[in-house]
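> All I have is the shape, not the residue letters:
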């Protein structure tokens, strides 16, 4: 554990929040009853609780702040991702939130992050919504009854969707906010009911503590482990298949989102999964489908008219419809969620430009370069104002949650790759045969077959060719995958158009990487494409 006792501020805060109406560590059944009685949601025909998150159906990264003080001001990667807030503004908001809660029913939950006991972080979460408390039960690791008797919170999260900031007084951009105070070990969330802000707030804390103090690589990734004890890690931004591809019936799931990599292996930060469910069906994603049962939560979905059956194709509220369920809802989840040293790492991208090969092998330089770049693309229809594919780069596949400079994570990533001789693969789950609107999406069955081949060593002795622009190694054959799919240029009707689009994408990589060049080593820069 990071520390053995809570700070004085933590103890005083808990006393201040104890208004005589705090419901501590209710069971999932009790929280479901409370949620239904308070009309916070309805029960689906599978027994899951369906809720709405209101105005915000996703995170609001421009409204996330870190308190700047003597401890943090020299360590944080300040900018548009980590926005500074003064201590006085924080104190003022905290005082008003505590006053607001004086007469309000409050749910509290003791949980922890970090399945490896050496890096465990004890947390107490206070919420005004019963379903938020159930969300925390599902998503974080759950102490047993004996542990609860001696539980000492090290971090406190207060989430009050009904409480709004005053931008003119509080120094915030708007009425909603997530504020992380790393010195006082407090996270404040207000003005938004999107539950993902809670889990990502704690993820940001772990991303600060682990690399800086423990030299452990924190990762925005999913992970699973094979029958032979071989661990695989999947990095990828939303929509790339990170959760889907790690939920493999032939392998045990370690986790779908947040992990740490030590010298002994990897460990999940969480005790649950937070999966996207837009257009989900049982044939394509049976593990996730079956996990949406009693105790699970659905966010912003809708029913077929006149039924309690969820219509997962209904996205008029948002495409970011989600489910939150505990890991044990996945039949083949491993408990406790610990894995060995990774043998294979997959960097996933949904390339809407049809340029990136469906699978390619990276050398160390390329792996570090693509890890820092964190490329994927958004396509028309997924966000307001997007009429054509949009390139997206997110450092280390999780820039929104990185308090430290990306090169610190990338350096740790590179060191661990070398120390443990890991295979790193770049996998395109996006388009082939042309860009979005012309080409087609690569079939999930083919992507699964390519990943299976990599995991089973079936790509070890095949012939490779070097991509003309990105210099990555492309296998020329793969079991259960058409050979003509493997070379993206060959799938385009006009290869010269492919070359033009590939040069455009390479230039975009180079332009994005300019922000890191002053901190990147020659080894990392050697992994860049030919632009």
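Now that the structure is in, tell me what you want to look at. Treat the numbers as computed from the prediction; the structure is a model and nothing was measured.

> contacts and neighbour counts: CA atoms only from here.
Noted.

> Could you pull up the residues touching the residue sitting nearest the centre point of the chain?
Central residue of the chain (CA atoms, centre = their mean): residue 257, 4.4 Å from the mean position. With contacts defined as CA atoms under 8 Å, 6 or more residues apart in numbering, residue 257 is in contact with 220, 221, 222, 242, 243, 273, 274.

> Could you double-check that residue 405 lies in contact with residue 77?
Yes - taking contacts as CA atoms under 8 Å, residue 405 lies within contact range of residue 77: 5.0 Å.

> Can you give me the first-to-last residue distance of stretch 381-392?
The distance separating the two terminal residues of stretch 381-392, taken as CA to CA, to the nearest Å, comes to 15 Å.

> dropping in the other structure now:
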């Protein structure tokens, strides 16, 4: 609907919306947004009924162009550096003024929504977009207020997303033409020069990562599901580790697939939908995601089978980062509202291409904090020109780029939660290689990984014996139903035991080197949870 004058201008609540633009559409339905996108020639429908669009130059986030305003609110509380790049209030105010003037003659789509399924911790967000499909993304990914809630909606945060507006780096103080700027004092996010919708989602995630620890709520980059008896499992992991695959369980309800908060006695989803990677998507491997991509869903940067409207999910000509956005209700077993109890099991997923880590191991609280700070996985050889061996990737808290505060802040809060809830089990799960490193060994069977995760969730691993790993000290179960015992201890799967020991020492050294950034702030128990470099077998 086109707004009349009674709705306030989100950028200046003392003025009516018509002072911002006289072409404003407020709280449009999914059907209307799809229709408007097609009418403007900005998208097309797939054979499943999903709306397919192209985000243009940017098909992913641009972390080097994401800034936080450095002012009295943030100066002493943000961990400034290459992740959190400071920018001045003057630069922000100048860009806001220019963007406001720029959109005066543009069509605008405005949406009131929430971030946070728990009413005690949610924030109220107003989003302003210059395309209907970007507003559709927000309709799916943020939480949709009930009709009655809109009458008393109290705006807290504003996202102004104007991809057509390009900054002048020399004049405007940005690095290049695109930018995403968070202002915690003004409670605003400005996004310009990029149409990639994920900037909005992750901008609000960064906001919650800044705000929630002050309320003793741990923000987490993880998926969550719930069993028939109400037990909750969390899955942390970087790209390629199996987070989405393992959390999509046909016997468990999905609480959420990406962003959650751990409050005093509950886990709650930050979002109202899913933003799933869909490169190489297949119905038999990811049936829930495949089935969720239907009428009303948004597909970004996909290619089509020639002369058809069938999506070719294997085609990466535009990007490897093809995405599907849809409301969580498109998942048959989604839980509504997206809230669960304190977790019973937490899984840290890693794709260890070195072939060193066990397929599953249990962590102490100190080890959990250490591996949370590490956020390890590995890229395999052959993925890039010149890469001849596995490359380590460490991303603190499994989402370093979204953390305004120091990673030790979040690790300390995790430790506090685990001490308050001693029955919570934390597991390290390797979905990578065994019997050798990448190129020599083989990938751990998904069937075996699922069996190990299921055994952990159902308490079956509590009844087996555990042995500490020689280098990493993590506790390795010695038996598990439906899993060959021979694969549980990774050293036993290598023909050349000395080669394994050398590889374990190499990986341990990389962990130790990465942890140096946090060593001074970590307590003695966490420092002792570090892996050890041992003398290799001769």
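In hand now; what should we look at? Everything numeric here is computed off the predicted structure, so don't read it as measured data.

> Is residue 192 of structure 1 in a helix, a strand, or coil?
Assigned with DSSP: H, G, I helix; E, B strand; the rest coil, residue 192 of structure 1 falls in the coil class.

> That one -> structure 2?
Matched across to structure 2, residue 192 of structure 1 falls on residue 194, judged by TM-score structural alignment.

> wait, its match sits on residue 58?
Yes - applying CA under 8 Å as the test, residue 194 of structure 2 and residue 58 come out as touching, 5.9 Å apart.

> more crowded one of those two?
Taking other CA atoms under 10 Å, residue 194 of structure 2 and residue 58 do not tie; residue 194 has more neighbours (25 against 16).

> average distance between the longest helix seen in structure 2 and structure 1?
Here the longest helix in structure 2 is taken by residue count, with DSSP state H as the criterion, and it is helix 497-519. When structure 1 is overlaid, helix 497-519 of structure 2 sits 1.0 Å from its aligned residues on average, using mean CA distance after the TM-score superposition for structure 1.

> a strand runs through residue 102 of structure 2, doesn't it?
No - looking at residue 102 of structure 2 with three-state DSSP, it is helix, so not inside a strand.

> Looking for the alignment partner of it in structure 1.
So, by TM-score structural alignment, residue 102 of structure 2 is matched to residue 100.

> Weed out the non-buried ones from the contacts of residue 257 of structure 1.
Among the contacts of residue 257 of structure 1, those classed as buried by neighbour count (16 or more other CA atoms under 10 Å) are 220, 221, 222, 242, 243, 273, 274.

> Pull the contacting residues for the fourth one.
For residue 242 of structure 1, the residues meeting the contact criterion (CA under 8 Å, 6+ apart) are 221, 222, 234, 235, 236, 256, 257, 348.

> Which members of those are positioned in helices?
Per DSSP H, helices hold no members of those.

> wait, residue 413 of structure 1 sits on residue 217?
Yes - look at residue 413 of structure 1 against residue 217 with CA under 8 Å: they come within range, at 6.8 Å.

> So what does residue 139 of structure 1 match up with in structure 2?
Using TM-score structural alignment, the equivalent of residue 139 of structure 1 in structure 2 is residue 141.

> I'd like to know how many residues surround that match.
Here the neighbour count serves as a burial measure; for residue 141 of structure 2 (other CA under 10 Å) it reads 25.

> What of the one 3 residues further on?
Applying the criterion other CA under 10 Å, we find 21 residues in the vicinity of residue 144 of structure 2.

> does the closest residue in space to it that isn't next to it in sequence count as helix, strand or coil?
Using CA to CA, 6 or more residues apart in numbering and skipping the chain neighbours, the partner closest in space to residue 144 of structure 2 is residue 113 (5.4 Å). At residue 113 of structure 2, secondary structure determined by three-state DSSP is strand.
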